[in-house]
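Asker: Predicted structure and sequence below. I'll ask about it afterward.
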Amino acid sequence: MPSPDITHEFDTIEDTITAFKNGEFIIVLDSASRENEGDLIIAASDMTSEKMAFMVRHTSGIICTPSPAPYARTSNSPNGRLERRPQPHRLHRQHRCQPPSTTTGISAHDRALACRTLADPEAGPESLRRPGHVFPLRAREGGVRERPGHTEAAEFCSFAAGKPPVGVICEIVEDGEEVAGEAIRKEPGMLRRDGCLAFGKKWGVEARTVLMWRMEDGRWRWMDEGVRGTRERQTNGEDKTEMRVY
């Protein structure tokens, strides 16, 4: 049974943001009453072929790239019509994308390049072609306070770490058990809380929950300046520190 203590075995927010800032994967879990899943999350600007291969190997393989609404409107993201899915899901962009220099777009190299291109402020619409194998998402305005999802958690991490506001997320899966002599696996599924914590320990990946991100995010006030967003952290009534994101 999972520990009733929500902080049990989770990493500190400082360590998690530091890992994200250093280009490492982190694991973010949402509520058991929601999707009850854990996502591998990394900054799109830090994605490499090797990291993409690891992500695809241990996840569902549906690679998504969340970004906040102001950035999505002004960046090189595909200009496809936004499609609203039933609550509580995020906004999907109907077009998948890949760089013109790629072939099928499905390889780890091609998908990593697509992620970095989406995070590149110098890239434009001509830098991507559709369809592809990376799925851009638009984070809900208001972030994790409005929607406690993995999409918004990735946005939070990007801003907190001073990265371009595009993340890469995908749900972690369990392999299930081998069935002798058959090309199938028994009882595969999504990794839940304890499985994600064990996965993080095995691979040295920091783990947090969206609820804890949300609690922390309550101490931040967003001052939207488009892509060059400014956020001001208020630790008490007077003490403030400011971080600009470029």
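Answerer: Alright, I've got the coordinates.
Asker: rest of the way, CA atoms for contacts and neighbours
Answerer: Will do.
Asker: What helix or strand is the closest residue in space to residue 92 that isn't next to it in sequence located in?
Answerer: If the residues on either side of it in the chain are set aside, residue 92 comes closest to residue 137, at 4.9 Å by C-alpha to C-alpha, 6 or more residues apart in numbering. Mapping residue 137 onto the secondary structure by DSSP states H and E places it in strand 129-138.
Asker: Pull the contacting residues for the residue nearest to residue 92.
Answerer: When contacts are counted by C-alpha atoms under 8 Å, 6 or more residues apart in numbering, residue 137 touches 64, 65, 66, 67, 90, 91, 92, 93, 151.
Asker: Go again with 7 Å.
Answerer: 64, 65, 66, 67, 91, 92, 93 (C-alpha atoms under 7 Å, 6 or more residues apart in numbering).
Asker: second one coming, line it up with the first:
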Amino acid sequence: MATSVDDIDELAPVRVQRFAKSFEDVLTRFLDGDIVVVGHGTSCALTLNARIASVSSTAAMIRHGSGLIFVAMKQNRLAELRIPPMPADAASRCPGCHVAIDASDGTGTGISARDRGETLRRLADSESVPQDFRRPGHVVPVAGDLVVGGVAATPQIVLMLASLAEDASAAGAFTTLMSVERPCEVATPEEGIDIASRLGYHYVDGHAVRKAFYGYSWPSRPPGGLSGRTRGAIVS
């Protein structure tokens, strides 16, 4: 006879409910355009819903991150936008990186927070076409699709998070969170928790994102993600 978790741990349902509520809070913050810190492995990433990236949020990512902003997207969407992959060898830390781009209009040099925010929103817009972008630029799209036999790295974790919130139109911007105590090094998950608390951001562990993505459910989440609920306008 099979034994369930509930048979051996009467508090398991309580912990499941708490996890569901806390994770839904993370998704809600992400959906609303707030930065969410994701811990994965030995580092952390600042993540942002690319579809409604504001100037202030993009600037915060640049200020507290490595300065290089990526966007985790689906491979087929990158192909539709005719953004080619960059050559990568077997030892590459980002084999899914594509050629950096800028929005082709409405931007200046492309490097400011305003310009990069515009590029992020264009990349996440399902109505965008190849002519809406120029290259080379200052935002690096990354294919975040899961590959059979592959390891879920930061791009995959970020796309999972974006997909849980935004469903089919998902695109998640991210950058590596830098350490405050050691500015030339990346922040560890332990430090990431402290930084998130100090800056007023939500923190989530990559394992929790994967757990939710692979079939976890909670009562109040709509079937198509949280993106159907009412949102405010993008603010700077």
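Answerer: Structure received. Quick caveat, the model's predicted, so the values are computed rather than measured.
Asker: And the residue nearest to residue 92 of the first structure, what's its match in the second structure?
Answerer: In the second structure, residue 137 of the first structure lines up with residue 142, judged by TM-score structural alignment.
Asker: aligned partner of residue 186 of the second structure in the first structure?
Answerer: For residue 186 of the second structure, the aligned position in the first structure is residue 190, judged by TM-score structural alignment.
Asker: Just give the number of residues close to its match.
Answerer: A total of 20 residues lie near residue 190 of the first structure under the criterion other C-alpha atoms under 10 Å.
Asker: Would you mind measuring from it to residue 86 of the first structure?
Answerer: For residue 190 of the first structure, the distance to residue 86 of the first structure under the criterion C-alpha to C-alpha, to the nearest Å works out to 21 Å.
Asker: mind checking how far the residue nearest to residue 92 of the first structure is from residue 13 of the first structure?
Answerer: Between residue 137 of the first structure and residue 13 of the first structure the distance is 24 Å, computed by C-alpha to C-alpha.
Asker: same deal with residue 116 of the first structure?
Answerer: Between residue 116 of the first structure and residue 13 of the first structure the computed distance is 25 Å (C-alpha to C-alpha).
Asker: Starting from residue 134 of the second structure, give me the distance back to the spatially closest residue to residue 46 of the second structure that is not a sequence neighbour.
Answerer: Closest residue in space to residue 46 of the second structure, ignoring its immediate chain neighbours: residue 37 at 4.7 Å, by C-alpha to C-alpha, 6+ apart. Residue 37 of the second structure sits 30 Å away from residue 134 of the second structure, taking C-alpha to C-alpha as the criterion.
Asker: Also residue 127 of the second structure?
Answerer: For residue 127 of the second structure, the distance to residue 134 of the second structure - C-alpha to C-alpha - is 16 Å.
Asker: Secondary structure element holding residue 17 of the second structure?
Answerer: Secondary structure from DSSP H and E places residue 17 of the second structure in helix 12-31.
Asker: which strands and helices sit next to whichever helix or strand comes after that helix?
Answerer: Taking DSSP H and E as the definition, the helix or strand that follows helix 12-31 of the second structure towards the C-terminus is strand 36-40. Using 3 or more C-alpha pairs under 7 Å, 6 or more residues apart in numbering; DSSP states H and E as the contact criterion, the secondary-structure elements in contact with strand 36-40 of the second structure are strand 43-49, strand 202-205, helix 206-213.
Asker: now do 8 Å
Answerer: With contacts defined as 3 or more C-alpha pairs under 8 Å, 6 or more residues apart in numbering; DSSP states H and E, strand 36-40 of the second structure has these neighbours: helix 12-31, strand 43-49, helix 189-199, strand 202-205, helix 206-213.
Asker: how many neighbours does residue 13 of the second structure have?
Answerer: Using other C-alpha under 10 Å as the criterion, residue 13 of the second structure is surrounded by 12 other residues.
Asker: how many other residues sit next to the residue nearest to it when sequence neighbours are not counted?
Answerer: When the adjacent residues along the chain are set aside, residue 13 of the second structure lies closest to residue 6, with 7.2 Å between them (C-alpha to C-alpha, 6+ apart). Close neighbours of residue 6 of the second structure, defined as other C-alpha under 10 Å, add up to 10.
Asker: can you pull out the helices in the first structure?
Answerer: Assigned by DSSP state H, the first structure shows helices spanning 13-21, 49-58, 69-74, 108-119, 150-160, 193-203, 210-217.
Asker: Could you pull up the residues touching the aligned partner of residue 27 of the second structure in the first structure?
Answerer: Superposed on the first structure with TM-score structural alignment, residue 27 of the second structure falls opposite residue 17. Taking C-alpha under 8 Å, 6+ apart as the criterion, residue 17 of the first structure is in contact with 157, 160, 161.
Asker: By neighbours, which of those wins?
Answerer: In terms of neighbour count, residue 157 stands highest of the contacts of residue 17 of the first structure at 25 neighbours, by other C-alpha under 10 Å.
Asker: Need the counterpart of it in the second structure.
Answerer: Aligned counterpart of residue 157 of the first structure in the second structure: residue 161 (TM-score structural alignment).
Asker: Need the nearest residue in space to its match, chain neighbours excluded.
Answerer: Spatial nearest neighbour of residue 161 of the second structure, chain neighbours left out: residue 209 (6.2 Å); criterion: C-alpha to C-alpha, 6+ apart.
Asker: I figured the one you found was touching residue 157, is that so?
Answerer: Yes - using C-alpha atoms under 8 Å as the test, residue 209 of the second structure is close enough to residue 157 to be in contact (6.8 Å).
Asker: Nearest to residue 55 of the first structure among the contacts of residue 17 of the first structure?
Answerer: Distance to residue 55 of the first structure, by C-alpha to C-alpha, is smallest for residue 157 among these, at 17.8 Å.
Asker: Kindly provide the distance from residue 57 of the first structure to residue 203 of the first structure.
Answerer: Relative to residue 203 of the first structure, residue 57 of the first structure is positioned 13 Å away (C-alpha to C-alpha).
Asker: Repeat that for residue 188 of the first structure.
Answerer: 20 Å.
Asker: quick one, which of the two is more surrounded?
Answerer: Taking other C-alpha under 10 Å, residue 188 of the first structure and residue 203 do not tie; residue 188 has more neighbours (13 against 9).
Asker: wait, what's in contact with the closest residue in space to that one that isn't next to it in sequence?
Answerer: In space, residue 188 of the first structure comes closest to residue 176 once its chain neighbours are excluded; the distance is 4.0 Å by C-alpha to C-alpha, 6+ apart. With contacts defined as C-alpha under 8 Å, 6+ apart, the neighbours of residue 176 of the first structure are 185, 186, 187, 188, 189.
Asker: That'll do, ta.
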